[in-house]
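Undergrad: Quick check, what structure comes out for this input:
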Amino acid sequence: MKKIKTAQLKQLVEAAIFVADAPVSIQRLRDTVLSDFTVAERTLKTVINELTLDYQPRGIQLVKVASGYRFQSVDALSPWLSKLWQETAPKYSRAMMETLALIAYRQPITRGEIEQVRGVAVSSSIMKTLTEREWVKVVGHKEVPGRPALYATTSTFLDYFSLSSLSELPNSDAFDEMAKSIDSTSSLKVLNEAPSEVTDRATENKQIKSDTND
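TA: Below you'll find the model as predicted:
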C-alpha cells in the first residue's frame, strides 16, 4: 500500500465526489479511488471537513446526506439557477405527499393505517410511484389477520430530500400551535407542508447535480 500526500488526497477526494453520480460514502472512497493507498479513516474525515469549509462561501457546497457526501448548489441561488432548465420541476399530488409524509413520520406503517388517518383510500398508483422511485419499501408485515405490508422510507428518500437521517425531518411539535387552531382532520395538512418545502429544494439540487455531471 502506498502513502499519499495530504494535498493529493484532498484533490482526489474532491474529484471523486464531484464526478460520482450518487452520494459517496467514506467506505466507498476507501474501497475505490483510495484502494491503492494507506489512508486512516480519521485522516479522510479531516480532509472532508476541510473541503466542506473550503466550499462554504461558494455557490457549490459539499454536504452530507444519508448515503454519503455530494456537491450541490446553495439553496438561495435556486431562483436563478432554475432558469438553466426549460422543463419544470416534477410536481407531485397532495395525496402522494400526504402519503409520503405519513410513512416518513409514522414508519413502519401499513397502507390501511395510512388510509385510516387520511380518511380516503390510497391509490395503487401512489404506492407504485413511491416504491419505483425507491423512496419507500416494504420492511416487514404486521402480525394481524392478512399480515399487511409495513412501509418505511429508504436512504434514497433521505438523499433526495437532502437529509442525512430521519431526525432532520421537521419536528411535528413545531406545528402544535397551528394545529390547535384548525380542525383535527386538517392537522395532517399542516404537517405535510414541511416535506413539500424540502421537495422543492431537493429537486432543484438534484437538477444542478445532474447538469454538472453532464
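Undergrad: For the rest of this, base every contact and every neighbour count on C-alpha atoms.
TA: Noted.
Undergrad: quick one, strands of this protein?
TA: For the chain, the strands defined by DSSP state E cover 60-65, 68-73, 109-110, 136-141, 149-153.
Undergrad: can you list contacts of the third one?
TA: Under the contact criterion Cα atoms under 8 Å, 6 or more residues apart in numbering, strand 109-110 has outside partners 103, 142, 148, 149, 150, 151, 152.
Undergrad: at 10 Å instead, please
TA: The list of residues contacting strand 109-110 from outside it, by Cα atoms under 10 Å, 6 or more residues apart in numbering, reads 102-103, 116, 138-142, 147-152.
Undergrad: Check stretch 62-69 too.
TA: Against stretch 62-69 from outside (Cα under 10 Å, 6+ apart): 14, 17-18, 20, 22-29, 48-49, 51-56, 70-74, 154-166.
Undergrad: So which of the residues you listed belong to helices?
TA: 14, 17-18, 26-29, 48-49, 51-55, 155-160 (DSSP state H).
Undergrad: Show me which of those residues are buried.
TA: Neighbour counting over those (16 or more other Cα atoms under 10 Å) leaves 14, 17-18, 26, 29, 48, 51-52, 155-160 as the buried ones.
Undergrad: Next, the structure of the following sequence, for comparison with the previous one:
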Amino acid sequence: MAGASAAKTNRRQVKERKQEVLYDRELEDLPPELRWREWILRVEAVIFASAEPVSRETLARVVGKDCSIDLLIADLIEELRGRPYELVSVAGGWQHRTRVRFAETIRASTTPTRGGAPALSEFEAMVLVAVGYFQPVTRGELSKIFGKEVSRDTIASLRGAGFLGSGPRSPTPGAPYTYVTTKHFLSAFGMETLRDLPNIEALEDAGLLSRQVVQNEQLSAETESDEE
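TA: Prediction:
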C-alpha cells in the first residue's frame, strides 16, 4: 500500500513538472511592456476565477520568477479604480469584492451572489467575535463570557458554515475541545488578519464581552495544572 502511494505521488510530481515546462511563465519572447500586461491579465484571471482569496504563492506560479507580485497588484488596483468592484487583501491573499457603495443596489436587485458571509443571528455573530479574541476557547468559557449557555447547536452551526475549527484540547479538567476561527472566517468578513476585529474595549463597555472572565478562567486552569 505504501509503495502504491509513493508511486502515485511520484506520478503527480512528474505531471506537475511537465506542466511547468509547457507553461511559459517568463514570456521572454515579448517586449517588456507586453510581458507586464500579460502578467497583469493572468493575475486578474486567477483571482477572478477563484472562490477564495488567492495567495502570493499561487500567483507566483503564473508569472516570471523575477516579477514583483506587489507591483502587479498595485497596477491592477489602479486599473480597477473606476469599476464597481475592487481588489482587496483578505485572509492572507487577494480577492475581488464589490465596492461597499453598491451593496444597496445589489440587495435591491435580489440577484443571487457568490461568496460573502451567510446570515447569522446576532448571538452567533458575537460568539464568532468572542472566539476570534479568546481562541483557543472552550464552549464552557464562551458560556461564561456571555453569562448564558452557548449551545452545541450554535457551535455546530458555525463549524458547518466553515467559520470555526477545532483547536488543541484544553488543559482544564476533562480536557474539553477548544475552538478557533478559520481563514474562511477572515475571508467572509473581509478581514486580512484577526487584528481587524472590532475594538474589544468597546464591546466590553457595551456589556457584550467580558475579557476578565476568560482571564480568570485561564488563571484558574493554570493554577490547577501547577498543583497537579
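Undergrad: And the lengthiest helix in structure 1, how far out from the chain middle?
TA: Secondary structure of structure 1 read by DSSP H shows that its longest helix is helix 187-213. Relative to its chain's centre, helix 187-213 of structure 1 lies at 9 Å (Cα atoms, centre = their mean, to the nearest Å).
Undergrad: Spit out the contact partners of the aligned residue in structure 1 for residue 179 of structure 2.
TA: In structure 1, the residue equivalent to residue 179 of structure 2 is residue 151, according to TM-score structural alignment. Shown in contact with residue 151 of structure 1 (Cα under 10 Å, 6+ apart): 100, 103-104, 106-111, 127, 131, 136-141.
Undergrad: cool, residue 132 of structure 2 as well?
TA: Taking Cα under 10 Å, 6+ apart, we find residue 132 of structure 2 in contact with 126, 164, 179, 180, 181, 182, 185, 186, 194, 195, 197.
Undergrad: among these, which two are most distant?
TA: Spatial extent of the contacts of residue 132 of structure 2 (Cα to Cα) is set by the pair 179 and 195 at 18.0 Å.
Undergrad: Let me know how buried residue 118 of structure 2 is, in neighbour terms.
TA: Using other Cα atoms under 10 Å, residue 118 of structure 2 has 9 neighbouring residues.
Undergrad: isn't it right next to residue 188, touching?
TA: Yes - in this structure, residue 118 of structure 2 is within contact of residue 188 by Cα atoms under 10 Å, at 8.3 Å.
Undergrad: what sits against the residue nearest the centre of structure 2?
TA: Residue closest to the average C-alpha location in structure 2 (Cα atoms, centre = their mean): residue 183, at 2.5 Å. Contacts for residue 183 of structure 2 were tallied using Cα under 10 Å, 6+ apart; they are 52-53, 90-92, 162-165, 191-194.
Undergrad: Drop anything exposed from the contacts of residue 132 of structure 2.
TA: Using 16+ other Cα under 10 Å as the burial test, the contacts of residue 132 of structure 2 include 126, 164, 179, 180, 181, 182, 185, 186 as buried.
Undergrad: roughly how far apart are the last one and residue 125 of structure 2?
TA: Noted for residue 186 of structure 2: a distance of 13 Å to residue 125 of structure 2, by Cα to Cα, to the nearest Å.
Undergrad: Please work out which residues of structure 1 line up with stretch 73-88 of structure 2.
TA: Against structure 1, stretch 73-88 of structure 2 falls on residues 48-63 (TM-score structural alignment).
Undergrad: Counterpart of residue 25 of structure 1 over in structure 2?
TA: By TM-score structural alignment, residue 25 of structure 1 lines up with residue 55.
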